[in-house]
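> need the 3D shape of this:
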Amino acid sequence: MVFPLKKAMSSTCWTAINCVLLAASCALASSCIADNQLPPELQASLRAQGIKQQEIGVVVMAERDGHLRLSHLARRAMSPASTLKTLTTIAALDTLGPAFHWKTAFLTEQSPADGVLNGALYLRGGAEPNLNWEKLGVMLREIYAQGIHHINGDLIIDRRFFNPTRIDLNVAPFDSTPTQYYNVIPDAMLVSANLIDLQLSSDRDKVAVQFLPPLDGVQIQSQLQLVDENCAEWDEEWPVPTVVMEAGNPTVILNGTFPRGCRNQTSTNILDRNLYIERLIRRLWREMGGQWNGVVRDGATPAQAQIVSEHVSESLAEIVRIINKRSDNTMARDLYLTLGAQAKTKDSELTLNLAQQSVRQWLHQQHIDDTGLVLENGSGLSRIERISPLQLAQVLRAAAGSNWSAEFKSSLPIFGVDGTMAKSHSNIELGAARIKGGTLNNTSAIAGYVRDKDGENWIVVGIINRPDAAAGRLVLHDLIEWVATSSEQTSNTAKTKPVIH
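Model prediction:
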C-alpha cells in the first residue's frame, strides 16, 4: 500500500521553547556538556545545504561504555519527529515483554437455538494494532461454524480498553490531509485502520476505481478529471473525498485530478468508524450465508457474556518491527496508549496520562534524566513532542543493554536496505547502520546504531530543526557516513567523559 507523504506543518515557536528548556536543563544538571567542534566534513555538508550549526543537535556515543565521541547542542530539547518511536518501542518491550499479545473477542449472553442468536453480539476491542478485515472475517467464520447463522440483535462495540474510548473525536485536523493513513488516531476497536484502499487506473478517457475491503452498500464514485501529467508525480494532495448518504447507503466521491494512462493506489479514512465496521461485517456475514437483523452501536460487554470467537494478535516484538521499519504512526500511538491501558488501576484514569507516566517511569529506571522531555502521543507526529539528542542517545544505549536488545535492534531500518531507509544511498558497508529516521516540515532526524571501520559500535543521533528541514536529510546521511568510514583515532573531535555509568 502506498500512502502520501505529506507531513506536518512546521511550528514557528520551537526555538524559543528550546531555549527555555535548555536553560532549565543546565540549571538542574550538575554541568552542561561542552560542545565539540563539528568535524570538517559535517561543517561542509551543513554549508552546502544552507543549514546553520545552531540548527542541528548531534550525539555520537560509544555503545560499549557511553563515551562521547561527538556532542553538539546535546541537551537542547528538540522536535524529534518519528525518531521518538524508539523511546516508545523500547519502553514497551521492557515494560510489557516481547511476547505480549492483544486480544479481540466476540461475546454473547444468549445461547443460540436452531442456529438463531436472539440477542446482542458484543465485539470487545483490545486495541490490537494490526487487526485487519481478513482477521475479522476469520472470527466471523468461527462463529458461523459453531452453528450461529442468524443474529437477531445489535452488534455492540466495546472500546473501553482506552479512556476516553474515542480520543479521535472532535480533534482538529493535524494538517491538510486528515484522511490519510499517517493521521489515523487509534481506538481500542480499529479495523484495517478504518481505511478504504483505492486502486486507480486510467486510459485516455476514463478512470476506473476498485476498492477494498468489501463494504455492504458502499459505492465509490469518481469525479476525477484526467490530465496529462507524470503518473509517478501524481499530486498526493488531491482534495479530501466527500461522502454522500443516499437511501441509507454511503457514496464516497473522489475529487481532483488523475493522470491519463496511470495506475496508482492510495487509501482514505473517510467513513464513520461504526458505519465502516457495520458495513464490513454485514457484507462478510452475508457472503458466508448468515443473516443479521440489527445495527452497530457503542456499549459495554456484560460481565456474564461468554466468548464465542477470539483473535490473538502477533507478538509485541513483531508489532515493534512493523512500527519502526514502516514508521507507522497509528500503531505507535496504539502501543503508547496500550502502555497506559496496562497500567490502569481504575476505570476513571485517563489512558494518555498513564502512558506518559509509564514511559517516564521507564526512563527513571534507566537513570535517564527526563528534564525537558515533552510527550504527546508517542509517535513523533506532533508539534509539541520534544527530546534532546543526549536523551535519545541514552535511550538507545539503554536499549542496547536491554534483555530485548536483539528484538529492538532488528526492528530498526537497515540503512540502504529496507524499511524507510531502503532508498538511502551511501558508500558505507550494507548492514553497518540501523537507523530510525524522522521527518516533519520543520524536522529531519536520525537515531540508531553505526559500526565504524574498526568494528566499534556507535550510537548516532542527529536532529535538525528549522522552518524547512528537508535538506537536512543529506546532512544526516553524511553524519552516518562520517561515523562509519572514520575511526576515533583519526577524528579531530576531543574526547569527553562518559555520561552513562
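> hey, let's count contacts and neighbours off CA atoms from now on
Noted.
> next, count neighbours for residue 435.
Neighbourhood size, residue 435 [other C-alpha atoms under 10 Å]: 29.
> that one: what's it in contact with?
412, 413, 414, 415, 421, 446, 447, 448, 449 (C-alpha atoms under 8 Å, 6 or more residues apart in numbering).
> how about a cut-off of 7 Å?
Listed by C-alpha atoms under 7 Å, 6 or more residues apart in numbering, the contact partners of residue 435 are 412, 413, 414, 415, 446, 447, 448, 449.
> just to check, the third one is in contact with residue 432?
Same thing as residue 414. No - with contacts counted by C-alpha atoms under 7 Å, residue 414 stays clear of residue 432, the gap being 8.1 Å.
> these two - which one has more neighbours?
residue 414 (24 against 21).
> what sits against that one?
By C-alpha under 7 Å, 6+ apart, the neighbours of residue 414 are 421, 431, 433, 434, 435.
> how much space is there between it and residue 397?
Distance from residue 414 to residue 397, counting by C-alpha to C-alpha, to the nearest Å: 18 Å.
> ok, residue 410 next?
Separation of residue 410 from residue 397 (C-alpha to C-alpha) stands at 15 Å.
> with residue 130 instead?
28 Å.
> here is the second sequence; please produce its structure so I can put it next to the first one:
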Amino acid sequence: MAEPVKRPTDGPLNRWGKWKVPKYLKRGSGRDDLRLVAGSAVLGLVVAAGAVLAAGPWDSGQRKAERVRAAVLQRAGGAHHEGTAPDGPAPAPSAPAVLSAPGATAGLTAPAGASALETALGPLLDAPALGSVRTAVVVDASTGKQLYARGAATPMTPASTVKIATTAAALSALGPAHRIATTVTLSPDSRTLTLVGGGDPTLDKAALRALATDAAGSLRDGDAGPVRLTYDTSRYSGPALHPIGPNENIAPVSALMADEGRLDKSDRGPALRTDDPAGDAARVFAGLLDDAGVATRSGPSSGRSPAGARTVATHLSEPLSALVERALTNSDNDIAEALARQTALKAGEPASFAGSRRAVTARLEALGLPLAGARLADGSGLDRADKVTAGLLAELLALAAGPDHPELRPVLTGLPVAGFTGTLGDRYTATSPATGLIRAKTGTLTGVNSLAGTAVDAQGRLLTFAFLASGSTSPAEAEASLDALATALAEGTR
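I've put the predicted structure just below:
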C-alpha cells in the first residue's frame, strides 16, 4: 500500500473553486489507471498492434455516401467517419521510467505556458487547409486548467467527435458495468414466443442461437407444440431512419438488430445495410429455433410481447464500457445511436432522436459542463445539426481523466491511438514523434474536420484538446493539419 502523502493547503483550483487533488496524491486512488491513460499509448500497444491491419478510418465510405446524397438533395451530406476489456491492460514494468504520472514534476522542466502554446499552435491553426473557421482548446488534465483557447465557446459542427459526449452521457447515466438485455418471452398459453429487442446492436448469430436453445428448453419442459413467433421493437420510438437517410455507415435504428444490420461479415467500417434489421434478426432466430427442435407456425411477425408473458431466455450484451470503447475506436455509428437511446430510457425519455437529445444534454449539464450553444441532434455525429464547442469537448475529456468521475474512464481508453488503432491507425507514421502519444477521436463531414483527445507532452503531462474546423476543401490536407496540431502538443517545449 502506498504511504500516505501530506496534502498541501493550497494549489490549483478546479472549475468549482475547490483545490483539485491530483489522483496520484491519493492513497489507493488508482495511480496506475492514470498512468495507463497517459502511458498505454506508448507501452501497451503490442497488444493493439495486431488490430491495426483490420482497423482504419471509415471516412472514405462516408464521403461516398455523402456524395450520393448530395447529388439527390443538391446539398452537402452528413457525416462520418474492438473494444478492449473494461479494465484495460496493465502498464508495462518500464512505465515509471518512461512517463511520470500526470501532474508529477520531479526531474522535469517547467511546463510550457500559454505563450509557448500560442507560438506552437497559432501558426498551425491558421493553416489554409483547415478552412474558414477553426477553434481550439487545450486543458491540463491533472489540474483542469485551460492552457490555450481560440474560439472556445464558438458552437461548431463536430462530426464524429460528438461520440465523446454521447458515450460520456451513457456511462454517467448507466455506469460502465451496465449490459443491454435481449429477451425471449412465452405467452401464458405457451403458444406465442416473442423475441424482445432491448437495443443491443452487437447482437449476433451466436447470441440468437443461445436464446433459441434456452427458449426451446423451456418449451420442451411444457410439452408445447408449434408456436407463433413474433418480435417486439417497442422499446424504441420515433423515426428509424437517421436524417442523413439510407447510408452504408448506419442501419435503420431499431431496438432489435443483429450484426448492426450488416449484410456482409464485417464488424466495422462501411457496409451494405438491411432496411429491415428487426425482421432479419427474427428470421434468423426462427431458423435457429427450428434447429433446436421448435416448429413455428409461420414466419415471424411484428408485435408486442403478450400481457402476462414470462421471460424464458435472456442474452446480455458486453458491458457498457466495452461498447463505449468499440464505438470510439471504430467510430461506430450504430453503437453510438444505441447508447444515446439507452441514456434516454434511463432518463424516462422516449428512445427516439428527440428523446435522446434531451437526455444526453441533461446528463452533460448534470456533470457541470459548458453547454452554451450545444445541440446534440444525434448520438453519432452524422447530423449536421449537431453543435458543440471545443471547450465542451476538452473539458469533458479532462473530467474523464480526473479522480471525481472514474465511471467515465472508458471514454479515454476507447480513443484511437495514433499510428496503431481505429480511425488513427494510418494517420501517423512510425517515425512521427506523436505516434503512440496521441489518443483522439476523429470527425469528418464534407467541409468539416475535427480531432479531440489526449496528448502526453514533453513534460509528462496529460493534456486534453479539441480542434474543430469547418470550410475545408481537402479532407486529407485538413486531417494532416489537425495531426500537426496534436503532434505539436506531444512535442511541447523540449
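> of the contacts of residue 414 of structure 1, which is the most crowded?
Neighbour-wise, the contacts of residue 414 of structure 1 (other C-alpha under 10 Å) top out at residue 435, 29 neighbours.
> element containing that residue?
strand 433-440 (DSSP states H and E).
> from the contact counts, what lies against the helix or strand following that strand?
Per DSSP H and E, the first helix or strand lying C-terminal to strand 433-440 of structure 1 is strand 443-451. The contact analysis (3 or more C-alpha pairs under 7 Å, 6 or more residues apart in numbering; DSSP states H and E) places strand 443-451 of structure 1 against strand 433-440, strand 457-465, helix 472-485.
> please redo it, this time with the cut-off set to 8 Å
helix 389-400, strand 433-440, strand 457-465, helix 472-485 (3 or more C-alpha pairs under 8 Å, 6 or more residues apart in numbering; DSSP states H and E).
> can you redo the ones you listed as CSV with distance to residue 40 of structure 1?
Output for these, formatted as CSV (distance: least, C-alpha to C-alpha, whole Å):
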stretch, distance to residue 40 of structure 1
helix 389-400, 20
strand 433-440, 21
strand 457-465, 16
helix 472-485, 10
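> residue 291 of structure 1: which of those is closest?
Among those, the nearest to residue 291 of structure 1 by C-alpha to C-alpha is strand 433-440 (47.3 Å).
> how far out from the middle of the chain is that closest one?
13 Å (C-alpha atoms, centre = their mean, to the nearest Å).
> quick one: that strand aligns where in structure 2?
The aligned range for strand 433-440 of structure 1 in structure 2 is 438-445, by TM-score structural alignment.
> again, but for stretch 96-103 of structure 1
Taking TM-score structural alignment, stretch 96-103 of structure 1 hits residues 174-181 over in structure 2.
> helices of structure 1, start to end?
Here structure 1 has its helices, by DSSP state H, at 14-28, 40-48, 85-96, 133-145, 273-287, 316-326, 329-342, 351-365, 389-400, 405-411, 472-485.
> if we can go back for a sec, post-alignment, the match of strand 433-440 of structure 1 versus structure 1, mean distance?
Here stretch 438-445 of structure 2, set against structure 1 after superposition, deviates by a mean of 1.2 Å using mean C-alpha distance after the TM-score superposition for structure 1.
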